[in-house]
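[1] Dropping the sequence and predicted coords here.
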Amino acid sequence: MANLFQCRENCGACCIAPSISSHIPSMPNGKIAGIACIHLGEDFKCQLFGLASRPSVCERLQPCYEMCGDNREQALDYLTQLEQLTCG
């Protein structure tokens, strides 16, 4: 079954809340949780989307209702909680 859930406009929660331990262009050590990736544009869209340089962890992350919730705040809260439960 295809994923019909689309990224929410002006959200970017998945580019802020989780840590990324793999290399990101211009961020060789990845990024820490709660800090926006430098490739998150002012429009809250990934500037690496569709490019081969986009980290595979980001490529595999797919929007779904459980993760994204009803609004940006719910998405940030869910992903922050998930990060805290899975760190270290």
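    Now that the structure is in, tell me what you want to look at.

[2] only C-alpha atoms for contact and neighbour calcs from this point on.
    Will do.

[3] Just give me the residue right at the centre of this structure.
    Centroid-nearest residue in the chain, with C-alpha atoms, centre = their mean: Cys14, separated by 2.1 Å.

[4] next, the one to line up against it:
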Amino acid sequence: MDCRPGCGACCIAPSISSSIPGMLHGKRAGERCIQLSADFLCLLFGDPRRPVVCSAFSADPVCCGETREDAIRLLGWLEQATT
């Protein structure tokens, strides 16, 4: 599946432990990434400074569901289940 334009759930729901430009220590689960635009697009997409974990994430119906709200809920659940 292709990323849903204007979703940004993967930039909010999961924690990211690696450094992100502007967020030296990464981010907590549920915290909005500083690199997420007002339109819910990654400002680092295609940029070599983008964390590897972000580049490796692929949109998938199992973790993204049918809507942005599904994605926030499912990714949040996965975060809780794996920590």
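    Here it is on my side, so go on. Fair warning: this is a prediction, and the values are worked out from it, not measured in the lab.

[5] hang on, the earlier thing: from Arg73 of the second structure, how far off is whatever residue of the second structure lines up with the residue nearest to the centre of the first structure?
    The equivalent of Cys14 of the first structure in the second structure is Cys10 (alignment by TM-score structural alignment). Using C-alpha to C-alpha, to the nearest Å, we find Cys10 of the second structure at a distance of 11 Å from Arg73 of the second structure.

[6] Which part of the second structure matches the lengthiest helix in the first structure?
    As assigned by DSSP state H, the longest helix anywhere in the first structure is helix 72-86. Using TM-score structural alignment, helix 72-86 of the first structure corresponds to residues 68-82 of the second structure.

[7] now that stretch, how far from the centre of its chain.
    10 Å (C-alpha atoms, centre = their mean, to the nearest Å).

[8] What of stretch 52-71 of the first structure?
    On the basis of C-alpha atoms, centre = their mean, stretch 52-71 of the first structure sits 6 Å off its chain's mean C-alpha point.
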